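Q: pasting the sequence and the predicted coordinates here, then a few questions.
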Amino acid sequence: MDESRKLAAIMVTDVVGFSRLTGADEDRTLARLRAVRSDLIDPTIAVYKGRVVKRTGDGAIVEFRSVVDAVRCAIEIQNSMIERNAGVPPERRIEFRIGIHLGDVVEESDGDLMGDGVNIAARLEGVAQPGAICLSEDAYRQVKSRLDLAISDLGETRLKNIAEPIRVYSLQFGNATAVKAPAGATASTAPRLSLPDKPSIAVLPFQNMSGDPEQEYFADGIVEDIITALSRFRQLFVIARNSSFAYKGRAVDVKQISRDLGVRYILEGSVRKAANRIRITAQLIDASTGVHLWAERFDGGLQDIFELQDQVAARVVGEIAPKLEQAEIERATRKPTESLDAYDYFLRGMANVNHWTRATNDEALRQFYKAMELDPEFGSAHGMAAWCYIWRKLNGWVVDRARENSEGARLARRAVELGKDDPVALSRGGHAIVWFVSDLDNGAAFIDRALALNPNLSAAWNLSGWVRAYRGELDLSIEHHARAMRLSPLDPILYNMHVGTAFAHFLAGRYDEAIVWANSALREQPNFPAANRILAASHALAGHMNEAREAMAHLRELDPSLCISNLSEVYPVRLSVDLAKLVEGLRKAGLPE
């Protein structure tokens, strides 16, 4: 029989007291369960990209690509069941227990999953209270830094037919209580990120109404610029584009988005581009109540696109933060280019960058160069092109090292020269100056200026976290990565923030924590060389030589040109002791000279 072994996030669900419910009224119970599956469970599993492995009568075994997706799916199911059961007598309620584990499974030829990964998830479901979610320690480790969950540590628990005790964590909803929560443990009826102490907003992807899928990048670019305009207001907390775009193409519940992202307001809408005309419709929703605060339409010629974006941003700001300084309003309306053609190529480049593959990175670089050709003073295009060269280095895609280093340095210097009031140009250019010019002080200063101009720019906080680590400011590095994660909790390159956090812990000598963060990154992107480098070095210096050699073998497959002699090119660290620590760890793991 064909089979393959892999690591998987497994969720097991089961109805509490199903035999009692069917014994009392079988037809009604089965009808209600079918409705719950078709209306809630199956659509929610689909939204979070789960795969139903098998039905178990009143329950299911589901595989997810990540623990975060599994936990978000489980939270949405349990919260929705609380609403469905409101007013239903306790003896007739359908309530679920849910267990989630990250573990090794064997996938058979028919798609079925076997092994301890499935068994442990099933046993966790069995110890969960009605309406609760139980997580293994391996699963909890993946979400504790990414989701602000009020959770009870149930301690080491013996599960039926599982040889070793497993540490179990319980997430409660409604009236569910922990099995044996220790003193001081807390529970929550609505797990969510806490709201910031200022008006907070997420701008969802606008629907492309142009009738042409090729215009999708244009609609996305409009939204990205609206996000940028809003981000420049210090009095607002604005979720980054990469997280709000996680909802693209989904049927969404604004209250759930509010819980996921920790925001009060949601902006959604549509874009229609026809010939030389454009129409933007937008509506602002108070997600805490579901109330629509306003809906409006903005029409104009294509040459008015920047003005229309400003009108949308101004309308939002006027509604939720009316007491803004005029200087901030003027700053937010400054545009990086006056050339619509250059702007169009820049939007196409950004759409490609956000796919994070080698082919799309190459295409993005070509489009940024085209934008620069049409507007030689387009600072953001220079900064993003420099970033493309860094991304090539990070992933082992460099073809001509000397030429690319020289070009990266040229683009970086030009970006910060042109982008004096452009946070994208300053942050990307500053980061590239660190990489290609080895000027850590000026690079950090340019990123600091970008954050002063736009304190909501998640990418700049992430870049700052890396640069702070290169400078030896390790606690500040971890703090800045955490800030980036809060501004963009669903970011597709969250793994880069996790690797940055792992890097800072590694340099601080906290190897176990570095291993946890590096493994977290590798769960999402197993072929990211930076994560494999830190994992190999951390295991080696922690004395885990088998794991170190395994990580090094994978790293050598991903980046065969890396060796001790060129290590400083991917780690522009200031302190010789930090470089020596990297050399020691990677040499012990097996990196050649």
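A: Perfect, I can see it now.
Q: can we go C-alpha only for contacts and neighbour counts from here?
A: Noted.
Q: which residues does the one helix or strand residue 477 maps to contact?
A: Assigned by DSSP states H and E, residue 477 belongs to helix 474-487. Under the criterion C-alpha atoms under 8 Å, 6 or more residues apart in numbering, residues 146, 238-240, 456-462, 464-469, 491, 494, 497-498, 500-501, 504-505, 507-508 lie in contact with helix 474-487.
Q: you'd agree residue 272 is in a helix?
A: No. Following the definition DSSP: H, G, I helix; E, B strand; the rest coil, residue 272 is strand and is not counted among the residues of a helix.
Q: next up, a second structure to put side by side with the first:
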Amino acid sequence: MHDGQETYLAPRLLALLTYFVEHRGEVLSRDRIVESVWGHLDAATDDSVNVAVSSLRRELGDTRRPHRVILAIPRRGYRFDPDAIAPIEGDAVPAPSAPHPESGAGAGRAGSIAGLHGSGRTAGLVLGLLVVVAAVIAAVITIGAYRPDAPPPPTVGNPPADSTAHAAAPDDRKAVAVLPFLDMTPGGDHGPFADGLADRIIHMLTLSPDLDVTARTSSFAFRDASAGIGDIAERLDVDVILEGSVQRADDQIRVLAQLIDADTEMHLWSRSYDRPAGELFALQDDIANEVARTMTDTLLPGTGEPAADSQQVWELITRGRLAMDRFTLGDSEQAVAHFDAALALQPDNVDALIGLVDAIGMVRSQGPMRTAEDREDFTEEYLERARRLAPDSSQVVRALGDWHFRSNRPEQAIETYRRAVALNPNDATAHRNLGRVLFRMGRFDDATESLRKAVQLDPLFGLGPVWLADAFWAQGRAEEALFRLRRFLEERPGFAQAHDRIATYLAQSGQTGQAMRHIVRAHELDPDSPGRRFSMCEFWLQIGDDLSAEACTNTLAESYDLPFRIGYLRQIIHGFRGEWDAMERELEAIVALGNRDPLTPALLAQSYSRHDCPRALALLEERFPVLFDAPSGLTPMMLLPARTAIHCLQQTGRGDRAETLLASFSDQVERTRTEQGPWLVSGIETAWDHALHGRHEQALVALEELVEDWRYYWWGLDYYPEFAPIRDTPRFRALMERLERGVAEEREYFEAHRDAPLT
């Protein structure tokens, strides 16, 4: 109850709250919560617990940090704090009204808990704990009146609280985060110096085999935050925090460093170091070793890499790394300049060489796409120099894995990334990039494991949460994917890539108006990136505005020399308008550019299939030969070219081969139906499958089921030749009209809310 109003919890949240109340004051591990509340459901994971706890906190008004009712205990789990609430006795609570339709049958009165102590939204909250009939098992769970001074009630169907089977067992590896050191120099002009000091300490600590070390990109996110140590430790999921300050005067450096326990917020130690500036690098190593010795009773191994030979080189490398953290085109170009300057001063610096390789790759990912004349990877020279200098460096090995991946050698990339992780288990980038290549190969479970480790080590660097959201979505865990993206954007609203990805998923779930708002925001955050403007041009079509898409494309063409992207946009605009011949000519011109992109030849083959199946099959055999293997090497990423191949094999009398490929296609479609599939899955694959089997009624039903919550590439459904038998039916025309009405409503929503804050 809150201000006399009843709030009904979903059964999942009420079961979770029940368990917390029954075990109040105990630290409950995520594994224990999963098994005791959800049972052994495959979908229940650590992330399921995180989503549910966040939702329950929101219902209780326990949303402001630091949390006061459901406390996160770093690296161990959660604890329900009974001291944050007050009991309401007997008749002080109004009797609940008739059960809410969503609350389940058998709801009744069973005692209560008063609200959080304090003011604001949480004041006066009364939580009525109802009798619940769990729909899945039809078992009635009764919760008695809760009093903080009463002994814990008996558990229902769970082992006793002291059961060793579910004891909260912290990870043997300790976790540490190093916050950016404060610049206490009177002029306040030594920020890069202070950042470089902390960055080097982080790098040294990552070499410990017994520590989990939060990456710089996440710990530095708290540079200007007002959060307390406990709050930061909770968000980064660490045991201890290292913070400090730096003062520099002439040739002297004074550093104050403090190692703080996350649970108690007490100092484990505090040290003051006064050194000559020439001993900077030794000072960094001393602080890192002091941390390692305190936490693990061991010292750190050496890096074996040539260190910076001057403070100027060291500061340039630091500036380059911090610029890359912002992940925009302009910042990436600044990073290239910083690393270039460092290499001009010290050509054999491995950090600068690998930094330059990474920065160039980031520029390439956000700038023009590659052409046939631009296939030589000009970063190979820098990578080879780094390999000669430090062949066993984890960052060099990781960069080699990136090179294999860019060169379309995924198996070599996986092997190399695994070696990088073995060399340095704290290399979040290696874990993240390993997860990405596994994802691209359709190995979504393996990808999730690697990406979750990357996010554990670097929770606030956007690519990790974004790519992990991709993996969740591909496994059918859409709620967790969207939750992760939304939570990340609450903390880092300026990360453009997260806006771009959540727009894709919102569009796939029919919310194209809201999706367009995120696309516009991504462009505002990264206005120099042609990739962001490209996405905005394309998304105008998602809300049915081809004139704005065309104007956007023309502006992009005037500003950048991007023949691939401009051609792609123009062909899709032609397709939106039903100008099929013009679309095909644009696709032919794009494919002739020789890009590595696999989508455009698939689209061109699809266009040929409308009037020239032999030509379509020839193109598919050239560009997608695995489709014609026995068995085929079909993955969820290749459903579009596979669909075209099946149709044309059927049309050209190669029925046996078509049947074999169709069986693999159907298996993959079933997988995407039950697991959602990667973002390249558009949603109509089930209808394709029915149509290719000749089940036209089922195909029509599958399309009708999409209409209410699907707007993703909704135009051109009449384009696909396998839909020809249903194209002119009244039901098909009716579903197209409903789609168009829904898109028009989304466009109106966007226009009405385009300037409103994103929440």
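A: Yes, it's here. Just so it is clear, the model here is predicted, and its values are computed rather than measured.
Q: so what number do they get for TM-score?
A: After superposition, the two chains reach a TM-score of 0.60 (TM-score structural alignment, normalised by the length of structure 1), with 444 aligned residues with a C-alpha RMSD of 5.2 Å.
Q: whereabouts in structure 2 does the helix holding residue 477 of structure 1 align?
A: For helix 474-487 of structure 1, the aligned range in structure 2 is residues 444-457, judged by TM-score structural alignment.
Q: ok, average deviation of that stretch from structure 1?
A: Here stretch 444-457 of structure 2, set against structure 1 after superposition, deviates by a mean of 1.1 Å using mean C-alpha distance after the TM-score superposition for structure 1.
Q: quick check: buried residues in that stretch?
A: By 16 or more other C-alpha atoms under 10 Å, the buried positions in stretch 444-457 of structure 2 come out as 444-445, 447-457.
Q: and those, which two are furthest apart?
A: Within those, 444 and 457 form the most distant pair, 19.9 Å apart (C-alpha to C-alpha).
Q: sorry, back to before: can you list the buried residues of stretch 444-457 of structure 2 in CSV and add distance to residue 546 of structure 2?
A: Listed next are those as CSV, based on distance: C-alpha to C-alpha, whole Å:
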residue, distance to residue 546 of structure 2
444, 35
445, 39
447, 37
448, 37
449, 41
450, 40
451, 37
452, 39
453, 42
454, 40
455, 39
456, 42
457, 43
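Q: and of those residues, the nearest to residue 601 of structure 2?
A: Among the buried residues of stretch 444-457 of structure 2, residue 444 lies closest to residue 601 of structure 2 (C-alpha to C-alpha), at 25.2 Å.
Q: find the nearest non-adjacent residue to the counterpart of residue 182 of structure 2 in structure 1, please.
A: In structure 1, the residue equivalent to residue 182 of structure 2 is residue 207, according to TM-score structural alignment. Nearest residue to residue 207 of structure 1 in three dimensions, chain neighbours excluded: residue 270, at 4.3 Å (C-alpha to C-alpha, 6 or more residues apart in numbering).
Q: any idea how far residue 421 of structure 1 is from residue 329 of structure 1?
A: As defined by C-alpha to C-alpha, to the nearest Å, residue 329 of structure 1 lies at a distance of 14 Å from residue 421 of structure 1.
Q: to clarify, my last question referred to residue 457 of structure 1.
A: Using C-alpha to C-alpha, we find residue 457 of structure 1 at a distance of 14 Å from residue 421 of structure 1.
Q: quick one: which of the two has more around it?
A: residue 457 (27 against 20; other C-alpha atoms under 10 Å).
Q: and the more buried one, what does it touch?
A: Contacts were defined as C-alpha under 8 Å, 6+ apart; by that measure residue 457 of structure 1 touches 231, 240, 423, 451, 484, 487.
Q: the residue lying closest to the fifth one once chain neighbours are set aside: how many residues sit nearby?
A: Distances taken as C-alpha to C-alpha, 6+ apart put residue 458 closest to residue 484 of structure 1, at 4.5 Å, once the chain neighbours are dropped. When neighbours are defined as other C-alpha under 10 Å, residue 458 of structure 1 has 29 of them.
Q: in structure 2, which helix is the longest?
A: Ranked by number of residues, the top helix in structure 2 under DSSP state H is helix 730-753.
Q: residues of it that come out buried?
A: Taking 16+ other C-alpha under 10 Å as the basis for neighbour counts, the residues of helix 730-753 of structure 2 that come out buried are 732, 735-736, 739-740, 742-744, 746-747, 749-750.
Q: for the residues you listed, give me TSV that also has distance to residue 72 of structure 2.
A: Supplementary listing: the buried residues of helix 730-753 of structure 2 in TSV, determined by distance: C-alpha to C-alpha, whole Å:
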residue	distance to residue 72 of structure 2
732	52
735	48
736	49
739	44
740	46
742	42
743	42
744	44
746	39
747	41
749	38
750	38
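Q: residue 556 of structure 1 - how many residues pack around it?
A: Using other C-alpha under 10 Å, residue 556 of structure 1 is surrounded by 18 other residues.
Q: that one matches what in structure 2?
A: By TM-score structural alignment, residue 556 of structure 1 lines up with residue 535 in structure 2.
Q: and that match, how close does it get to residue 568 of structure 2?
A: 11 Å.
Q: tell me who's in contact with residue 423 of structure 1.
A: 447, 449-451, 453-454, 457.
Q: can I assume residue 336 of structure 1 is in contact with residue 380?
A: Yes. With contacts counted by C-alpha atoms under 8 Å, residue 336 of structure 1 reaches residue 380, the gap being 6.8 Å.
Q: now do the helix or strand containing residue 77 of structure 1: distance to the chain's middle.
A: When elements are defined using DSSP H and E, residue 77 of structure 1 is found to belong to helix 67-84. Using C-alpha atoms, centre = their mean, to the nearest Å, the distance from the centre of helix 67-84 of structure 1 to the centre of the chain it belongs to is 18 Å.
Q: for it, name the packing helices and strands.
A: Packed against helix 67-84 of structure 1, as judged by 3 or more C-alpha pairs under 8 Å, 6 or more residues apart in numbering; DSSP states H and E, are the following elements: strand 3-15, helix 42-47, strand 96-108, helix 137-143.
Q: switch to 7 Å and redo it
A: Of the remaining helices and strands, those touching helix 67-84 of structure 1 by 3 or more C-alpha pairs under 7 Å, 6 or more residues apart in numbering; DSSP states H and E are strand 3-15, helix 137-143.
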